[in-house]
Each structure stands twice: as structure tokens, then as C-alpha cells.
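1. Got a predicted model here, sequence first, then my questions.
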Amino acid sequence: MSEDGNYGWNRRDVLRTTGAVGAAAALGGVASATPGREPGAKEGEVLVGVSKPKGTPKDVVEQYVPGNAEVVHQNETLSYVAVKFPAQAPDVARQNFIDAVTKKEGVKYAEENATYETQLSPNDPQYGSQYAPQQVKSDQAWDTTLGDSSVTIAVVDTGAQYDHPDLAGNYKSNPGYDFADGDSDPYPDVPSDEYHGTHVSGCAAAVVDNGSGVAGQGNSSLINGRALDESGSGSTSDIADAIEWAADQGADVINLSLGGGGYTSTMKNAVSYATTNGALVVAAAGNDGSGSVSYPAAYSECMAVSAVDDNENLASFSQYGSSVEICAPGVDVLSTTTEARGSYEKLSGTSMATPVTSGVAGLTLAKWSSLSNSDLRAHLKNTAEDIGLSSDQQGSGQADAYAAVTTDPSNSGGGDGGGDGGGGGDSTSASVDGSLSGYYDYDNYSYAWSYSSPSQVVVELDGPSDADFDLYVNTGTTTNASPSNYDYGSYSADSQESITIDSPDTSTDMQIDVDSYSGSGSYTLTITEYQ
């Protein structure tokens, strides 16, 4: 980007006097479940993230693990290991390890292997007519497209009965992977108990126009990354591995009908990886009725979904807040369940609203296949229908499939949308190239906004593969961003970073820091604003 362009970049190079020592070659890896690990929560485990140029995470961390603990799992792509302490070990032992290991060279973070759960509020089974596809106008959109099998929605959840008569036509021939049990089959272990993922799959993409059962939002292809056990609980590590796997499978949309584990760097890096690799990550706002959104929906990389009922009122259980971007039906939603449970049932939760939104996203891509994940996210918000709720409750509005497939993304936001993030569908993008000399180096930028009130801005860093560069952003201030002072950060184990900010504060120029954690090389920094 030129110094005298419309964007007003201002670059200030500063060398620091402290930091880590030089880098080793980065090593790749493919996420896979570690044999012998039990599904569900991983109590007593600590996740340790390592800068990729320092070597494999196990090699870096193992030397610091106390004698009563062991490395039990490694993900080289996300560059972390799980360290398991004995069940009888006191909490202070894990905390002492976390405090000590984070001071070691090449270690970026250490944290408890938090537990996440399905975002479901079950009711007694009720059979009747669907309302979700009609309420989000998928049925009207079907006059334009029924969906396309080239679009893939990954359901990261419990297992799913992928051979269900109303799902088999849309599940891929290789239906997924089981990260909870560590095998290649995501089929439910106990179909009468494990039904959540089957219901979620049907909300998104039960086969449309097959003459039986229910209809999802469109005929997208489905895959399942089983990361939760029969009770609906799962560990950060299993979910993060499943998200990475889904992105590596080329998923266009990744559905996360789960939450409650709090902020973790491991999960943050997983959703950042998926976003950087082109997936739209759609996540449940949560079910405790509070005025803030649960993680992972609260990460800027995720599109947070709240739930409404068939009267288009906010569901009593749905969490809400400024992070909500869109809403969808989530009360008494009829969808597929395992045949052992009767094949169909009604369930409630933001777990249901999320795959309805994911299904609308898939249907939209069937019509507008060239949309990037950022463009798709903006288009769904721009075409959402204002149903009269506050922006904290509905975000930009209720997902509107008809508006999404009939409105040209290059023209306008269309629809009846009226919440934050609505408006025109225009975007503008520009980039700047730079280089960093080593761990002691960073570049600060000031960025003058092109739009007065953009609905979203995406900041992306593409750096060298043999270094570890991080990205930090401040808005609404003239204070430089830095690793110790930032509003938004992306600091994965490599140099591919992405930050998404909805309705950014444009009262001052945006402050951006490109920081070398280790290594040197050239990079490209790209800013995309959406109107």
C-alpha cells in the first residue's frame, strides 16, 4: 500500500533489546487423536503451546515436565502438547508447572485443558411441523437453489448417525473422524444416548426434497469431527484437533454447537487456523441467559449465533451481548436424531440456532461460490432480517436464506436487515509489505479508515514459514499496539495470523503491531474493510 494512498499508513520501525534467541527450522504435522486417550473431559491435563521454529512441541516441552507427569498428546500443526498429571496431584502442582514452563524459551503459553459442552436445552420429544426453514426463508430460497454438494459443512460435535435415512444422501462417503475415541469412525458409540451431533447435522443439511422426514437448510455435504463424548462434554484439545482437521478437509463452514470452556490460547489458535485456511466458523452464543457470549463464540474469528423462538423473540436461555452477529430459530426445533431414539425429535438451544445458520451459509455458497469466508460472513449479516430485537440480542438480525441467495453480494446488503453490521455489501482492501530482522524487531503501523462506519475489518498477516510472527491491534486509541498492550491479538505458533473485528471503533486510526516472537523474514499485512 502506498504511503500517500487513501489509507494513511504510518510505519515506525523500532528495535527491542530483549526477547528469545534464534530459530530452528519449523516442522509440520497432521492432527490426529492419540490412541488410549479417553473421550470427554481431560481433567488434570495442561496444554502447552510452542513456537514452531523452536522444534516439535514434544521435544521442547518434555525436558521441563516433572517426573510425576507425562506428555500424552501432541498436535504439530497447532504446535501444542498435552501434559497429564496424576489424578491425585494437587492443583498447585499443575499451577507451578504452568508458571515455570511459560518462562522457558519457545513456550508461548500453558493452560488447563478446559472442558466444553453442547449448548442444548432438551425438551421431551415432540413431533410436528418444522418452522425453522420457513422462518429463515430457506423454503423460498429453494426456488433458486437446493444447495450444492461441493459445499462442505463440518459438524464438530458428538458422533452423528451419518447413515440416517434423512442424512445419508448429504454425508460424504468418508463421513469424518473420531477425536474423542481416537479412531476413523465418528458413528455414535451408544446411539440411544449420543444424539446431539445427529440433530445438529439435520438442522444444517438434512436432505431436502427426498420425499421423507425433515429438511435442513440446503443440500450441502456434511462431515463430522467427533470431539464430544456421549454426555456432550469434550476437552479443549479434542475440539481444537477436530477444528484443525475440518479446516484441512477443506470445510467451507465449521459448526461449533458447544461452549463454556472460557478463553484458551489453544482454541483461539484452532479457530484462527480454520479462518486463515478459508473456513467460516459459526458458534453457539451459549445457553445460560446471560448478557455475554460464551467461548468459542466470543473469539473474533467466530460468528456468534443467538437463539429465537417461533414468535421471533429471544429464547429465554439464549446468551446475548455485543459479540452476537446473527440469530436463528433455536426453540423446539424438529430435526433428525438417531433411529434408536425415534429418528426425529424437537430440541432447544443455541446448539440448534447455530447449524440453522451454518446451513443458510452453505445454501448461500451454493449460489455465490466465489465468496471468501470473510465475504460470506459479511453477506449473511448484510442480508439478515431485522426482527425488532436489540443488536445485542439479534446482532444484524435473523438469518435470511432467501435474501442471501437472491441478493448479489457485489451490489448491496439487501434484505430487511437493520442491526449492527447491516447496510451495504461493499468492501475495500489494501496491503503493505515489510520485513523483520529477528526476535528483537517489530513494526508499528497506524491505519486511517476508508469507511466512516465499517461493519467489519479483517487484518491478516502472511509471514515466513520458518519464523513466528504475531499480530496485535488497538482501536479507539492512539497508543501503539504491542504484546503487552492490545485490544485484539493473533499469536499462533507460526506467521499466519488473522484478526476479525465487528463494528470497529473508528474514532482514531487503527494501531497495528507486527511482532517477531522468533525468526526473521518478509511479510505482507492486509487490511480489508466491509461496509
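-> Looks like it came in fine.
2. From now on I want contacts and neighbour counts done on CA atoms only, so please keep to that.
-> OK.
3. so where do the strands sit in the stretch 101-250 of the chain?
-> For the stretch 101-250 of the chain, the strands defined by DSSP state E, counting those that start in this stretch occupy 107-112, 115-118, 121-122, 152-157, 171-178, 221-226, 233-235.
4. Helix, strand, or coil at residue 269?
-> On the three-state scheme (DSSP: H, G, I helix; E, B strand; the rest coil), residue 269 is labelled helix.
5. Tell me where the stretch 51-200 of the chain has helices.
-> Using DSSP state H, counting those that start in this stretch, the helices of the stretch 51-200 of the chain run over 57-62, 91-101, 132-135, 138-141, 196-205.
6. here's the one I want to compare it with:
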Amino acid sequence: MVTLKLVLLLCVGFVTARPPVKRKESKHEIQADYIVTFKSEFDLTETTSDVVKQFPHFKVIPKLQYVYEKVVHGIALQGVSKEALDWLDKQVYIDYIEKSEEWTQNSCSISSPSEPIAYSNQFNWGLDRIDEQPYPISGWDYTPSGDGTGVNIYIVDSGIQADHDQFSNVVALSTGVTCSNNDNHHGTWVAGVAAATNFGTAKGAKLVDVKVACASASTKDIATGLDKIAIDVTSSVKCVVVISYTTLTNYTSVESAMTVLHNEGCIIVAAAGNQGESALYYPAAYSEVISVGAVNANNKKPCFSNYGPTVDIYAPGTNIWTTDQNSTATNMLVKVTGTSFAAPFVAGVAAIHLGLGVSASNVNATIMSDAITSAISNLPSQSHNRILYVD
């Protein structure tokens, strides 16, 4: 008998001056990271050069970490002191400045096998759930009408172990986050639910690794990952983006990125959060995003899942078998819980619809109209009582 070990995770030249820009962040923070955006009438390359030329004059020299190309008109700076921040505040070309802070990762727990197990000995009840109406029906079955072939699922997360034997179609976008994938297994777990060979929702989709985190993710790195996706997406690319990190802060830069990706035809899916409340958590709360809560095998919302009017739909999110990350990447699985793993079910279904020819503008409505309604028995009022379903 395989012994399971429970590991709990955290439930993630001279320029005319002008008056300081109003910011949500305290000006007294020192050596923090910031997203600095410029007014649209100022050239990005020239303005960035003007800013960087000032760095040697500061006692603490900031680092230019990234120049955004599409999602915002600006740059990411690392190690900004109060002196540098005060100077930036006064420049006429500044639109807004946002402090980069850490986001929450929405996995509650995992159960890891102590030794490799045969895939044939396990099944993902979540897949059975999303193609049965009503549920449960005797026997296990998952036979959707498509598999997401021809669609890119962008996993904005902690990295994917591409050589895992459950993955056959993984590419990566370079984001500058260079820590080892082994720092955190979260991205591999999310990718497995979305598109693993045995346990994935859209088994034919291409997984795109957009690594934005090591042990935690930050605003500037998430924005960088989203910018890389916007650059990668062309008219010929069918695009699904899944994000399993949340924050209570409504960042203008991230909201801008959501709008840009939505306008590029991307379906954006995000975990609703594991705080067990109805507060607004971003990016799930943005109108361009499908916000996903969790449901268990008994058609109930688990206590950790967020709810309320901004949660669009619920998907399996407890005790889900998926791919684990390890040195050999052979025959390794893990059982996971959290809205982090409900979101990739929806991302996979979105990929299936896109692969079958549903237009990007109609995918959201298709998912909502296909959903099983009024089946969640303990959902608080003012919530959308929908469970993901794919035929």
C-alpha cells in the first residue's frame, strides 16, 4: 500500500519637474521594486534611457529589470530607494508608479506518494465530474468531444517540469525568473490538470511555461509574464491563460494587461482564492477573466473556496491527482487541493472549445451556458451556482 505524506503549503538629460504623482504605496519604503509607467505621448525607449541615465546619481542605484512592450507603457525597476522614488515622482513623463508586492498562491494541501505509482491505478475524479450530468454516475468516464489540439495554454506560475513523462508538448517563454523549477512544484501541478497525457483536461493542447515565481510571485514578474504572452500571441495563435495567484490589490498595470490580452483574443482564467470569503481578489475579479472557485465530489463548496458574485463558475478542487515534479520525472503523481487546481479545469475546457472552432468572443458564454446549475448545495447567497461541464 502506498503511504501518503501530507505536506501543508501556504493557502503564494534635464527634465521639467512636476508635483508628486499620487500613489497607493508609502513613499517611505526603501529599496523596493516598482512598475513605473510613462504617459503615452513619451517614447518608451527614449524615456527609459533618460531614467537610467540618472541612476548613477543616487546613493542606491536601482536596476532596470524589464521594459514592457505591450501590456503597459513602462518599465520594471528593482531596488528603488526613497531618493530615487522621490525623483521619479517629480518627472513630467510619469503616468503612475506601483509598488511590486507578493501574491498568494492558491493551493491548500498536497499528498505526495512515498514512491512512484502506476498511472493506471489512479484516476482524476474531477475529469469524471465535469462530463457527467447528473453526478455521480456509476463507472468512470471522460470523453469530451475535443482535446484542445491547436490551442496554447499559457501557465503563468512557478514553472513546468517539461521532461515529465506526462507532458509531450511544452515550450517556454523566457521571463527572466531564473530560479530552479524545483523551488516550487505548483506550476507542474497546474499544468497537469490542464493538459497532462493521462490526467489533463485538454490532452492535445500545447503547454506554454510562463515562469513568474520561485517560492512566491510578484506584481512586476506577473506583469512581465503577461507581457511575454501578449508578444507571443499572433492572429494564428489560439490562446488560453491560467493564473492561480491572487492579490487584494487592484494593480492598474495588471488590469491593463488583462485588457490587452482579452483584446488579443485570449481566454483568461484565474483562481478565485482560498480565503473562504466573498472579497474581491485579483486578477479573478476583473471582468475580462473567468473566476473559478472549487467544488468537492459531494457537490459542495469546500470551506476554503472563495465565493460571491465575482466568482463565475466552480470546478473540482479537492483531492485532484496531477503531475508531480521530481528528479527523474517518471511515473510521479500528487494529490492536490485548492482553487489553484480548479482553474486549470476551466482553462482546459476553454481550450477544448477553441479547438472545436468556437470563437474566442463566445467561449466564456459557452462555458457558462453549458454549466450545471443549482447543484452546489451549500453555496452562500449572491453566488453563481454553476459547476463546469463539457460535453
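-> Ah, there it is. All of these numbers come straight from a predicted model, not from anything done at the bench.
7. Which one of the strands of the stretch 101-250 of the first structure lies nearest to residue 42 of the first structure?
-> strand 233-235 (5.7 Å; Cα to Cα).
8. Just give the nearest non-adjacent residue to residue 113 of the second structure, would you?
-> residue 4 (5.0 Å; Cα to Cα, 6 or more residues apart in numbering).
9. How about residue 528 of the first structure?
-> Residue 528 of the first structure sits nearest to residue 429 (Cα to Cα, 6+ apart), 4.2 Å away.
10. element containing that neighbour?
-> Here residue 429 of the first structure sits within strand 427-436, counting by DSSP states H and E.
11. what stretch of the second structure does that strand fall on?
-> Alignment note (TM-score structural alignment): strand 427-436 of the first structure is unmatched in the second structure.
12. Can you tell me the closest non-neighbouring residue to residue 224 of the second structure?
-> residue 175 (6.5 Å).
13. count of residues packed around residue 327 of the first structure?
-> 37 (other Cα atoms under 10 Å).
14. Give me the secondary structure label for the alignment partner in the second structure of it.
-> Superposed on the second structure with TM-score structural alignment, residue 327 of the first structure falls opposite residue 314. Secondary structure state of residue 314 of the second structure, per three-state DSSP, is strand.
15. Residue 314 of the second structure and residue 66 of the second structure, how far apart?
-> 35 Å (Cα to Cα, to the nearest Å).
16. Just to check, the match of residue 327 of the first structure is in contact with residue 387?
-> Yes. Contact criterion Cα atoms under 8 Å: residue 314 of the second structure and residue 387 qualify, at 4.9 Å.
17. Common neighbours of the two, please.
-> Overlap of the contact sets of residue 314 of the second structure and residue 387 (by Cα atoms under 8 Å, 6 or more residues apart in numbering) consists of residue 295.
18. which residues does residue 372 of the first structure contact?
-> residue 278.
19. switch to 10 Å and redo it
-> 252, 278, 279, 280, 365, 378 (Cα atoms under 10 Å, 6 or more residues apart in numbering).
20. Burial check on the counterpart of the third one in the second structure, number of neighbours?
-> Right, residue 279 of the first structure. Aligned counterpart of residue 279 of the first structure in the second structure: residue 266 (TM-score structural alignment). Per other Cα under 10 Å, the neighbour tally for residue 266 of the second structure reads 26.
21. now residue 149 of the second structure
-> Count around residue 149 of the second structure with other Cα under 10 Å applied: 17.
22. What's the separation between it and residue 30 of the second structure?
-> From residue 149 of the second structure to residue 30 of the second structure the distance is 48 Å (Cα to Cα).
23. can you check residue 333 of the second structure too?
-> For residue 333 of the second structure, the distance to residue 30 of the second structure - Cα to Cα - is 43 Å.
24. Looking at the two, which one has more neighbours?
-> Between residue 333 of the second structure and residue 30, counted using other Cα under 10 Å, residue 333 has the larger neighbour count: 26 against 15.
25. Please say which position in the first structure that one maps to.
-> If you follow residue 333 of the second structure across to the first structure using TM-score structural alignment, you land on residue 344.
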